[in-house]
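J.: Following is a predicted model, sequence given first.
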Amino acid sequence: MVSKPSVLFVCVHNAGRSQMAQGFLSRLAGDAVEVRSAGTAPADAINPVAVEAMAEVGIDITGYTPKILTADTVETSTVVITMGCGDTCPYYPGVTYRDWTLGDPAGQDLDTVRQIRDQIEQRVRDLLDTLGIRG
């Protein structure tokens, strides 16, 4: 029996990009993928503009909370998607890493965050194809 893949989204504050990516992957993959997110320096709360942008596409991320990135979380992931955390993300052999260059929604207006959201959705859909999972 093959275990399901585990995807970890990492950004600095775990309050915008990684939370939006977690929301999209959770919605599109259902229980076919274990989905987690974390940050190297987590914020106190989710970016409210990211929450609003995701609500527009029917995904509620209000229950998500920023979490600190731990070595164990990285080591137990199949794929780690980094979004602007640079060299602060730990590296473990056997884990697949991908870096997504995306704008940071912190301090941005809703129109800008919508553009970031839409880029994240497309990348999540591409990731599902790579994992062989229909979204």
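T.: Yes, it's here. Residues are numbered from 1 along each chain as shown.
J.: make it CA atoms for all contacts and neighbour counts henceforth
T.: OK.
J.: name the helices or strands packed onto the biggest helix by length in the chain?
T.: Determined from DSSP state H, the single longest helix within the chain is helix 110-131. The helices and strands touching helix 110-131, judged by 3 or more C-alpha pairs under 8 Å, 6 or more residues apart in numbering; DSSP states H and E, are helix 17-29, helix 48-56.
J.: okay, pairing it with this:
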Amino acid sequence: MTGAPSVLFVCVSNRGKSAMAEGLARALAADTITSSSAGTEAKLGATPNDLSVEVLAEVGADISRHTPRQLTDDLMRSADLTVVVGTSAVVEGPDNSRVEVWDIDEPSARGIEGIDRMRLIRDELVDRINDLSRRLAS
């Protein structure tokens, strides 16, 4: 591996959690992580979740121009690590691919919705990306 390790963040739609993780990694850990993202069921022409865009802008990360894309074996093969963000997406990587699953807290299970929900998810992703950055740098 040369340069910063490449991390592919994955969720179902690539409009929310994985796009947020990619944007946060670019904003917080660009020196230690080269990030991208995809979805297991990404839809052509979709746009990022509006609340995801809003809560990332609050911390200086911009995903407003993000274009969701479909997960492929080739994307996984090109990444040093695939991180599945949340447990909704089921990912079986091709041989020799490294996959890590982040069981992200789902605030809506506790009745927390809207912008408050997205801020809690963002804050957990910030902590996890900072941890991942430290792990990959060592």
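T.: Done, it's in. Just so it is clear, the model here is predicted, and its values are computed rather than measured.
J.: Overlay them and tell me the TM-score.
T.: The TM-score (TM-score structural alignment, normalised by the length of the first structure) is 0.86; 132 aligned residues with a C-alpha RMSD of 2.3 Å.
J.: picking that back up, which of the helices and strands packed on helix 110-131 of the first structure sits closest to residue 42 of the first structure?
T.: Closest to residue 42 of the first structure of these, according to C-alpha to C-alpha: helix 17-29, at 11.0 Å.
J.: Tell me the buried residues in that closest one?
T.: Across helix 17-29 of the first structure, burial judged by 16 or more other C-alpha atoms under 10 Å covers 17-26, 28-29.
J.: Out of those, flag the one nearest to residue 1 of the first structure.
T.: residue 29 (18.8 Å).
J.: The closest one against residue 133, yeah?
T.: Yes: contact status for residue 29 of the first structure versus residue 133: in contact at 7.1 Å, counting by C-alpha atoms under 8 Å.
J.: what stretch of the second structure does stretch 53-65 of the first structure fall on?
T.: The aligned range for stretch 53-65 of the first structure in the second structure is 55-67, by TM-score structural alignment.
J.: For that stretch, what is the distance to the chain centroid?
T.: Stretch 55-67 of the second structure sits 12 Å away from the centroid of its parent chain (C-alpha atoms, centre = their mean, to the nearest Å).
J.: contacting residues around it?
T.: 19-20, 23-24, 26-27, 45-48, 53, 115, 118-119, 122 (C-alpha atoms under 8 Å, 6 or more residues apart in numbering).
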